[in-house]
Structures are given as C-alpha cells and as structure tokens.
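Peer 1: sequence first, predicted coordinates after that:
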Amino acid sequence: MCMSRVILHIDMNSFYASVEAAFDPSLKGLPLAIAGNPEERKGIVVTCSYEARAFGVKTTMPVWEAKKLCPNLIVKKPRFDRYRKASKAMFAILSSYTPIVEPVSIDEGYMDVTDVARHPLDLAKEIQQRLLDELELPSSIGIAPNKFLAKTASDMKKPLGITVLRKRDIKEKLWPLDVEEMHGVGAKTAEKLKKIGIRTIGDLARGNDVQLEKIIGINGLRLKEKANGIDHRPVDPSSVYDFKSVGNQMTLPEDATNEEELKNALKSLAKSVSLRLKKKEAVATKVAVMLRYKDRTTVTKSMKLENPTDDERTIFQHALIVFQKLWKNEPVRLLGITGQDVMHKKNAFKQLDLFTFEEEAKNEPLHQAIEKLSEKYGEGIIKKGLSMHKEIDSFGSSFGKDFFFK
C-alpha cells in the first residue's frame, strides 16, 4: 500500500547575505553581495541580497560589473564560521519538531512531518516565523507529498514564501514550465531534450521511455517520473554522512614498470573518480594516490588542491604529481586514486579573480555550479541533533491523505 507522506523543504533566502544582515542590522534593506577579493574588484559574486538582485546583480558576476549596475553595492568577504553557526541554529529549530530532518546543504533541508500532529500549513508558518524571530533569517518553505515536489514548491515563492504543491496541481503548475526550470535539469540536459521536441516539463512527463534513456541514460527515466510527481526517496537524516571520500582502484593485468602504461592507468582512474564525483554532485579538496608494489607493500600520499574540483584533467594532473613522488621505479601491482575531504558542490567556494573565472568558464559549466553554490552552501556540517529513524508506516494526518493525494 502506498504510504502518504507530508514533506517540508526549508530553503533559507540569500543565506550568506541574510546572516550578515542579522549580525549587522545596518545592512538590512541594503544591496549586499558576498564575494571573494572585493577590495580588488576582481572577485566573483557568490550570493547577494534581494535588494542587490533588483539592480540586476547576479551570482557569478564579477564584482566590478556588479558595482557598475549597483554603485552603492556593499561587498563583503564570506565568513564561514559565522554561517556554520547560523546553520546549526537553523537545524536545531527544525529538529525540535521531528528527528526526521535531512540536511542537504548549509541552508537547506527536508523534514518528514507525516507523524507531527499539526496541520502542515500551520507548522510551516510557525517554523518560518521562528527562523525570523530567533535568528532573523528569512526562508521559503515547500509543502508536498515527496521531496521533489517539496523542493520545487519552495522555489516558487521567494523570499518568505510558503507554497503547497499537490499531485493534482502538477498539470496546471508544473507542466507548462520550460523543462530547464525543473529541478535536476541543467542547461546541457535541457539542450538534449529540446532536440527531441521536449520543451516543457509536460513534454518530459509524456516523453518516450526508450528515447529518453537513449539520449540521457537512466536519469532520463528518473526525470520523467519526477515530472509526473513521482519520487519515492525517503527523508534520510543519515545521508549527511554518506561520503567523505570518493575513490577507485585497479589491479593491473601484469606488474607494471612502464611509465606510460602507469600514466594511462591513472588517466582511467581519474576519469572514474571524476564521473563518480559528478554523479554525487560533489567535489574533492584533496587527491590521494595509492601504490601497491609486487611484494604487496602499499604506500599512499595525498595532495591538497588549490580549489575543490570534480574535473577529470585536474584530478589526473595532481594524481600524476603525487604518483611521481611516490613511485620508486619498482613493479606496480595496483593503483588507486581517491578524492578526499569531499564536499557537495554547494559547499565549494572559490576566490576566483576575473581571469581565472573566464578560463574556468570555458572548461566546465562553472556558471551552473556556482549558481547552485550561491543558494545552498555546503553539506555534511550538521552532525548533532539528528537521530536515526524507522521508516514511517502510518498515513499521518487526514490533511496528508486528502489534501495531497488524488
């Protein structure tokens, strides 16, 4: 029997800028941007207040360009300790209502409130007001029967919005939207979909399974399910611990001493690690290499990266440097590469100057990555106050049964 759930998605509005305004009330109502190297005017805007957005200031925009649009723009460097403290306080409030809280970033999380004996709208209003009263932080909240729809709902009204998205509302509210507006569909995927005539979310919901799987793989079928309002993923508090490293290793067909052969093996491993990081929407801040020699002696060494990455070439280049320091020209039996100190892309912050930004923008979809980063920073920092839970097996409130489901 299908379980009726009531899920809230809480999304803090302009989190970094809002935290700064909470610490310094004189900043409230003013155009504010958080960026690296603001004094040099070469930093990239990572996030900005809604007052700044009204002038056309956007994430990934160079500070000099933002100041051209908004001469009175206030630019501050990020204060990560301050943001982490605010995040912990935010999740403490959420966890006071239910232990079934899943942090997905520093300012974003899901709550399964199926068994909370409150009307979900009243509950959402109370949570939103507490975040304002106790932390002086605005939020938007989505209410829906699953995670995908709750996330979609929270994006519909910002700032300070509360939106209910029921399954029966999908055709009217979701299907007319451009497919690129769907959570989980990036610019490149949208481009592929449009080549086969899928321009709206409704087109995707009615898409041909074989065709979708052919152009974007198994993810095409998952996206079609979500476009139809289907998402069976549970709210999982333990998912915050899912990964700290992503690696791969290979035992060579024969013990190898040929440097080119070993380099090719490293390239293959770097590609595998890169793909796994991208699948997890994660980046590594260190690259480690493991060598196992013919006599089974195993050695490892790591190297810190200048910037977090999921890029295959960058991983290979650093792995090669580490390998060359480790290798003693002895026969190698096994090779491994591991991306260490892994974080969600949303937690990655790069103090890019304009030239670095332009160069990296050519090599990877940086705009998309930082645009996401600007709204939801980080993953894995909330480690207290979250308990393991049994899967909910009740139907919860009549609101959950009658309001959400067909």
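Peer 2: The structure has been received and is ready for your questions.
Peer 1: when you work out contacts or count neighbours from here on, use the C-alpha atoms and nothing else.
Peer 2: OK.
Peer 1: do a quick rundown of the helices in the stretch 51-200 of the chain.
Peer 2: Assigned by DSSP state H, counting those that start in this stretch, the helices in the stretch 51-200 of the chain fall at 63-69, 80-95, 120-135, 147-154, 170-173, 187-195.
Peer 1: distance from the fifth one to the middle of the chain?
Peer 2: For helix 170-173, the gap between its own C-alpha mean and the chain's C-alpha mean amounts to 26 Å (Cα atoms, centre = their mean, to the nearest Å).
Peer 1: flag every buried residue along that helix.
Peer 2: Ile170, Lys171 (16 or more other Cα atoms under 10 Å).
Peer 1: now do that helix: everything it contacts.
Peer 2: Gly202, Asn228, Gly229 (Cα atoms under 8 Å, 6 or more residues apart in numbering).
Peer 1: same question for the first one.
Peer 2: With Cα under 8 Å, 6+ apart as the contact definition, helix 63-69 has outside contacts at Ala35, Pro38, Arg41, Lys42, Gly43, Ile44, Val45, Phe55, Gly56, Val57, Lys58, Leu73.
Peer 1: among the residues you listed, the buried ones, what's the PyMOL command?
Peer 2: Buried residues among the contacts of helix 63-69 (16+ other Cα under 10 Å), as a PyMOL selection:
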select buried, resi 35+38+41+42+43+44+45+55+57+58+73
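Peer 1: show me which pair in the contacts of helix 63-69 is furthest apart.
Peer 2: Farthest apart among the contacts of helix 63-69 by Cα to Cα are Lys42 and Phe55. That separation is 19.2 Å.
Peer 1: got another, please set it beside the one above:
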Amino acid sequence: MRKPETIERLYLDFDGFFASVEQQCDKSLRGRPVGVVPFAGTDRTAVIACSKEAKAFGVKNVMKIKDAKALCPDIILVPQKPDLYRRAHNALLSEIESVISIDTAKSIDELTCILDDTGRNHPESLAQTIKQTIHQNIGPYITCSIGFAANRQLAKMACKAGKDATKKTANYGNGLAIWHPHMMPKPFFDVKLGDVPGIGDSMRMRLAHCFITTTEQLYNIQPKHMRKIWKSVNGERLWYALHGYDIQAQPQKRGMYGHTRVLPPEARSITGAYEIARLLLVKSGRRLRRDEFYAGGLWLYLSLKDGSWFHNLALPSVNDEQAILTVHRQLWALAKRQLPRNVTIYNVGVTLHSLSEANARQLDIFNNDDVIRQKWEKANGAMDSLNAKYSSTIVHMGEYKPPTGGHVGGKISYVRIPSAEDFY
C-alpha cells in the first residue's frame, strides 16, 4: 500500500452553498442574514442552510425556524430552489475545470481533485486561482474553502479546518488549509472526533465505550482494532487513510431509488400525504427506467406526530408505473387501516429496492413477464420519451399536481446530485 510523500489531493467545499447562491442571484439578500427553508408560509420546519451573516448570530444548518428566529430576529427566510442550486453547481464545476480537472463531485457543494506537479508544488497559488476564477466569472458571493493533503479523507478534514478564521498560520487562513505529510499527525490531533468522516453519533458512542474520545487516541490504536470496532473492513481502511496512505473509495452499486419530502401543512393528512407520495414514486420510477433497472420491492415510510409508520411489499421485478402504483395503493390501504383517521403526517418517503439490471432481471415464474406487463412498459417508455423531448411532464398517469413548493423528486440530497430530468 502506497504512502504519498507529498500532498496529492485537493478537497473543495462551497461555503453556505444554498444561501450564498441565493445572495449571488438576489441583490436584496446580500450582506443580510439568510436562512433557506423547505417552503414558505410556515414556521414548523427547519432552516436547512444559512448564510455567514446568520451564522454570526449562532444560527446553524438544520435548526428549527423558531430557534433561528430567537437567535436572529431579522433572518430572511427564503424557500429552497433546488433547480437553481443544481444549475449553479454545474456552472461552478465548469469554471473549476478550466483550472484543474475534477476527479469526483462528492455532493452538490463538495468536490475533490487529483493534483499534478504544479498543484503539489504550489498549492497556495492553485487555491488562489480557483477562488479568483469563481469570483470573476460567477460572482463574489459564492466562496469556497479548500484543503490539501496526501489523500482525500485528510484533505476533506483539512478543508473544514481551513474554514476556521481563528487559524492564521502559514498553512491556514482565508478558507485554505494545507496538511503536508511531514506535518502529520499534529494537525489531525486538533480535529474533533465527530469531525472525522465516517464517525457519526453512534460510532462516537461506540468509540467512547472503548475509551477512545480524541483523534489522537484513535490514531494510536492498531488497524485490526479499528476493524473490530467498526465490525467491518471499513474501520481498517479508515485507519490507513488517517495515517496518510493512498486509500481509494470502493465502487458502490446502486441499491435503491427513492425520494422523501417534508409535507406542507395543508398536505399532512392521509389523503394529502398519499398524493405527494404517489408523485414521489412516479419520479423514482422514471429514474429507475432511465438507468435501466427493475425493482423487486417498494418501501413506504411515514413520519408521524407521535412516532412513525413503515411497511414493505414485494414487486415482481418491474419498472412500469402501473405495477409500481398498484403496490403503492396497497401500502396506503394498509396504512389507512392501521393509522388513526385524523393522524398528522409530517414526512413521506418511498423507496424502490431489491434492484436488478435489465440484462440480469430475474422474472417471477408465475408472472412470466406477461403481454399486459410488456404493453405497460412500452407505454411508459413512450411517455418518458415525450417528457424528455419537451423537458416537461406533458404525459402522465393520473393527476399530476405538484404540492406547495414544487420540486417533487428534485430535492438536493447529501448523496446524489439531481439531474435536469428530476425537475419536470
């Protein structure tokens, strides 16, 4: 396993991305505290992103609106615009590509690059060029932080460290941190355990049971010990990454297609939630067909005022809307029987799982891919082609009435960057 002797990776993270895009596009928001919310007209949701001006008052991402207003009474709440953020993401990547080749876009606001000789020898200059290119060609209100290190995991942590305005050393400051291998592991020891990629709340508790509460303690255990704590090889892989080895991310197979959505107040009944869940499932089915997959099961999740409800039903390896929506109706019939009539539903989620690729599809012996199923698949193919041709939902099964706030199925997630097709 190779251990680089110099920095080889750049990790870039846009600062307060959603809020900064809003400020760049709307002059009235510039210099003012901004909070991006799921939709307008209610204080019963959360601020999903906030500007640096709002953060100065103590507002944080994923904070209840009432708590954000208590900290910053003048905060301006702006409904999210996922398609705008997608287009800003694409524009920013184009500008960065003019400076350095992008290896992977990790999310809507994060990316990583492999450094060439110039980047390894002159990281400060490279970072300055990227920032200037964005400033000049996109605008001054979208800024970024950049980290350099021997591998992607360390560069990601360096990137976050570079956001700390109190660090003004030769290797920190102005949204920049450079962790040369000869400096390690001291910069890593300054990182909080919860800020290490792959360590969430549950893993931090598991580490605490092993008397590991700092990154220095984590660094000094053995790789096999890490593997035992993680209960998988991922723990050992993380150990090598933290020690500066060149660890490449393993290729991941698609496991599901799904969407979730916080419901607007007027849709928090069983009837209202059903209609939105149906539209989310239509969008999931379109993505399933675009990527040439079939699903063997459908999962429905409901977040309730007091708890949650979820259930799963099997599908006979299908991807057409008629089959998928039939099982969806069966799930909701079950929910209606089991839930109180006046139940309040805050969030719905639908997931198509147990996937098989088109060339590896396992057919149900009793279903046998009958003639009716084939006709529905051809009908869906024709509808998808028409919608793609006109970049709009012009043909659909049943009613198509997106709820307040729109963007059904076009939500920005932490693991997937939506495509243009998700917004029609």
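Peer 2: Sure, I can see it. Source: prediction; values computed, not measured.
Peer 1: which strands and helices lie in contact with the helix or strand containing Glu358 of structure 1?
Peer 2: Using DSSP states H and E, Glu358 of structure 1 falls within helix 354-363. Contact here means 3 or more Cα pairs under 8 Å, 6 or more residues apart in numbering; DSSP states H and E; on that basis helix 354-363 of structure 1 packs against no helix or strand.
Peer 1: could you identify the helix or strand that succeeds it?
Peer 2: helix 366-375.
Peer 1: so which elements touch that following helix?
Peer 2: So helix 366-375 of structure 1, by 3+ Cα pairs under 8 Å, 6+ apart, packs with strand 45-48.
Peer 1: tell me the helices in the stretch 251-400 of structure 2, going along the chain?
Peer 2: Going by DSSP H, counting those that start in this stretch, the stretch 251-400 of structure 2 shows helices at 270-290, 321-338, 371-390.
Peer 1: which one of the ones you listed lies nearest to His122 of structure 2?
Peer 2: helix 270-290 (42.1 Å).
Peer 1: so what's Gly56 of structure 1 up against?
Peer 2: Per Cα under 8 Å, 6+ apart, neighbours of Gly56 of structure 1: Ala66, Leu69, Cys70.
Peer 1: quick one, what contacts the last one?
Peer 2: When you say that, I think you mean Cys70 of structure 1. Pro31, Ala52, Phe55, Gly56, Val57.
Peer 1: residue in structure 2 matching the fourth one?
Peer 2: Counting by TM-score structural alignment, Gly56 of structure 1 corresponds to Gly58 in structure 2.
Peer 1: rewinding a little: let's see which of the contacts of helix 170-173 of structure 1 end up in helices.
Peer 2: Gly202 (DSSP state H).
Peer 1: how about the helices of the stretch 51-200 of structure 1 in JSON lines, adding distance to Leu269 of structure 1?
Peer 2: What follows is those, written out as JSON lines (distance: least, Cα to Cα, whole Å):
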{"stretch": "helix 63-69", "distance to Leu269 of structure 1": "38"}
{"stretch": "helix 80-95", "distance to Leu269 of structure 1": "33"}
{"stretch": "helix 120-135", "distance to Leu269 of structure 1": "45"}
{"stretch": "helix 147-154", "distance to Leu269 of structure 1": "33"}
{"stretch": "helix 170-173", "distance to Leu269 of structure 1": "42"}
{"stretch": "helix 187-195", "distance to Leu269 of structure 1": "25"}
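Peer 1: return the most buried member of those helices.
Peer 2: The highest mean neighbour count among these, using mean count of other Cα atoms under 10 Å, belongs to helix 147-154: a mean of 25.
Peer 1: with structure 2 superposed, average distance for that helix?
Peer 2: Here helix 147-154 of structure 1, set against structure 2 after superposition, deviates by a mean of 1.0 Å using mean Cα distance after the TM-score superposition for structure 1.
Peer 1: what's the matching range in structure 2 for that helix?
Peer 2: With TM-score structural alignment as the criterion, helix 147-154 of structure 1 aligns to 152-159.
Peer 1: now that stretch, how far from the centre of its chain.
Peer 2: So, by Cα atoms, centre = their mean, the centroid of stretch 152-159 of structure 2 is 18 Å from its chain's centroid.
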